[in-house]
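# What would the 3D arrangement of this be:
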Amino acid sequence: MRSCQMPELLSSAFLHNLIHTYGLWVLFLVVMAESMGVPMPGETVLVSAALYAGATHGLNLVHVIAVAAAGAIIGDNIGYLIGHTIGLKLLTKYGRYIRLDEGRLKVGQYLFLKHGGKIVFFGRFVAFLRAFAAVLAGANRMNWPHFLLMNAAGGICWATLFGCGAYFFGERIKAVAGPLSLAFLLIALVAVAAGFVFFRHHEKELELRARAALPDRP
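Prediction:
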């Protein structure tokens, strides 16, 4: 018996059947799980749900967008909590094994203090960051009200953009969604590489700034 392959599991027919059978619960649970840090095809399921709504009118587009946004917001907040509790303790205890000493951990917190909102908002549109931005924000002790605001804004914009795109442009959105996500990923990788180079040349300066800005944080 031939084993199922991932492309088959994520085919339009398979996802449409899931959505037809279980409705918006599938969309909510997949998006929420991805936002918590579990590798799941949240964007693919959102596009499929919107395509199903446009083709069959069995779902309401507003409900699709609202459920996807709710799953993103709730999942990200759970991910933030995981990062803030377990993630921070793990980094503090074992970070030295991957060259994350106390000074570098503080620099990470400082960078999230300064730029965490951008990371959380735009991370919603990048596959890797969509799964881990919230956990990283929690582990780096990003201010929660600011996180919640940028997380909600990113989740709503993401759900609206891809939901409306799939609903109004049909299957053609698939030709755009993949390259668009890839473009965001490439931009993120370039930004990370540039940030790494900058960090290597200004590490001591950044550490001094971090200690001055966050004197009471471990």
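# contacts and neighbour counts: CA atoms only from here.
Noted.
# Grab the most central residue of the protein for me.
For the chain, residue 130 is the residue whose C-alpha lies nearest the centre (CA atoms, centre = their mean; 1.5 Å).
# so is it in a helix, a strand, or just coil?
helix (DSSP: H, G, I helix; E, B strand; the rest coil).
# Excluding residues flanking it in the chain, which one is nearest it?
Across the structure, with CA to CA, 6 or more residues apart in numbering as the measure, the residue nearest residue 130 apart from its sequence neighbours is residue 124 (4.6 Å).
# residues contacting the one you found?
For residue 124, the residues meeting the contact criterion (CA atoms under 8 Å, 6 or more residues apart in numbering) are 130, 154, 155, 158.
# any idea which helix or strand carries the second one?
Using DSSP states H and E, residue 154 sits within helix 144-169.
# Can you name every helix or strand that that helix contacts?
Under the contact criterion of 3 or more CA pairs under 8 Å, 6 or more residues apart in numbering; DSSP states H and E, the helices and strands touching helix 144-169 comprise helix 42-56, helix 61-82, helix 102-123, helix 172-213.
# Now the second one, please; I'll put the structures next to each other:
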Amino acid sequence: MTLPQTTTDTAELSGLAGWAVDLMESMGAVGAGLAIAAENVFPPLPSEIILPVAGFTASHGGMSLPAALVWTTLGSVVGALVWYAVGAAIGRDRTRAILTALPLIKITDVDRTEAWFDRHGPKTVFFGRMIPIFRSFISVPAGVSRMSLPSFLVLTTLGSLIWNAVFVLAGYQLGENWHRVEEYSGTFQKGVIAVVAAAVLAAVTAGVVRWNRDRGRAAPGQRTAPGRRRRTDHESR
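Next comes the predicted model:
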């Protein structure tokens, strides 16, 4: 199946994105999965283009919609496992050295992702799958810290499925106007960040409430132990 050209296709589908489209044209849903796996390994590949194109291709019969969702999510998990495995196998410093050597990758983005993981823990694997750049790099500190692999897989699958479904379904609905999806990707990202902030705030609030409750229970430590009666002044004389 050949994708029709739109007024913006030539600019948007050059280079790496054009390669991804060619892959889908020749391999269908499997090609979409391979393209997204590559995007997770090499973040400069634009998932905001690859995923809507997969949805558009599904709308024209190049693949089924369920197949597009399954294969792109599988590709996301496989790509995420690559950096998890690298981080777990060779550690932080050597992994950073590899990332520094790759073109178009800013090590400051890796540092920000690592700091986010250190502050908020494994749940960032779920939310990070819905934030570009973080999508790939969040696997590195998860691997370096030897995060539980089953937990990593579950959180990666769920977060990737949400992100992929939004863009694949948008491309499916928009048809030949699939390229407009990228215009709204920033809004979705801001929504994810807002949810992350709300979740962190809720966790902090719950922790403070729990700490105050525990402190309140511990404060009356001078209470008489059960089964014992406090001696009166008369009895102590």
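# In structure 2, what range does the helix holding residue 154 of structure 1 match?
In the comparison with structure 2, helix 144-169 of structure 1 aligns to the range 149-174 (TM-score structural alignment).
# Residue 155 of structure 2 and residue 170 of structure 2: what is the separation?
23 Å (CA to CA, to the nearest Å).
# And residue 107 of structure 2, by the same measure?
Residue 107 of structure 2 is 32 Å from residue 170 of structure 2, where distance means CA to CA.
# The two: who's more crowded?
Taking residue 107 of structure 2 and residue 170 together and counting by other CA atoms under 10 Å, residue 170 has the greater number of neighbours (23 against 15).
# if we can go back for a sec, the helix holding residue 154 of structure 1 vs structure 2, average offset?
Relative to the matching residues in structure 2, helix 144-169 of structure 1 has an average distance of 1.5 Å after the fit, by mean CA distance after the TM-score superposition for structure 1.
# Show me which residues of that helix are buried.
144, 147-148, 150-160, 162-167 (16 or more other CA atoms under 10 Å).
# Make CSV from the contacts of residue 124 of structure 1 and add distance to residue 51 of structure 1 to it.
As requested, these are arranged in CSV below (distance: CA to CA, whole Å):
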residue, distance to residue 51 of structure 1
130, 22
154, 21
155, 19
158, 16
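# Residue 138 of structure 1: which of those is nearest?
When the contacts of residue 124 of structure 1 are compared for distance to residue 138 of structure 1, the smallest value, 14.0 Å, is given by residue 130; criterion: CA to CA.
# in terms of contact, does the closest one touch residue 35 like I think?
Yes: applying CA atoms under 8 Å as the test, residue 130 of structure 1 and residue 35 come out as touching, 6.1 Å apart.
# Overlap in contacts, those two.
With contacts defined as CA under 8 Å, 6+ apart, no residue is adjacent to both residue 130 of structure 1 and residue 35.
# what does the residue nearest to the centre of structure 1 align to in structure 2?
Residue pairing (TM-score structural alignment): residue 130 of structure 1 is matched to residue 135 of structure 2.
# number of nearby residues for whichever residue in structure 1 pairs up with residue 125 of structure 2?
Matched across to structure 1, residue 125 of structure 2 falls on residue 120, judged by TM-score structural alignment. Here the neighbour count serves as a burial measure; for residue 120 of structure 1 (other CA under 10 Å) it reads 29.
# again, but for the one 5 residues further on
Each residue near residue 125 of structure 1 was counted by other CA under 10 Å, and the total is 23.
# Might one say that it is in contact with residue 159?
No: checked against CA under 8 Å, the pair residue 125 of structure 1 and residue 159 is beyond contact range at 9.9 Å.
# Stretch 77-93 of structure 2 against structure 1, how far on average?
Following the fit onto structure 1, the mean deviation recorded for stretch 77-93 of structure 2 is 1.8 Å by mean CA distance after the TM-score superposition for structure 1.
# what sits up against that stretch?
If you take CA under 8 Å, 6+ apart as the criterion, stretch 77-93 of structure 2 is touched by 36-41, 95, 136-137, 139-146, 153, 156-157, 160.
# Just the buried subset of those residues, written out for ChimeraX, thanks.
One line in ChimeraX is enough to select the buried members of these, burial here meaning 16+ other CA under 10 Å:
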select :36,37,38,39,40,41,95,136,137,139,140,141,142,143,144,145,146,153,156,157,160
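# just checking, which of the contacts of stretch 77-93 of structure 2 belong to helices?
Filtering these for membership in helices, criterion DSSP state H, returns 36-41, 95, 136-137, 139-144, 153, 156-157, 160.
# quick one: which helix or strand includes whatever residue of structure 2 lines up with residue 88 of structure 1?
Using TM-score structural alignment, the equivalent of residue 88 of structure 1 in structure 2 is residue 92. Element membership of residue 92 of structure 2, judged by DSSP H and E, is helix 65-101.
# quick one: buried residues of that helix?
For helix 65-101 of structure 2, a neighbour-count test (16+ other CA under 10 Å) marks 65, 67-88, 91-92, 95, 99 as buried.
# how close does the match of residue 125 of structure 2 sit to residue 207 of structure 1?
Counting by CA to CA, the gap between residue 120 of structure 1 and residue 207 of structure 1 amounts to 23 Å.
# Residue 62 of structure 1 now?
Distance, residue 62 of structure 1 to residue 207 of structure 1, by CA to CA: 46 Å.
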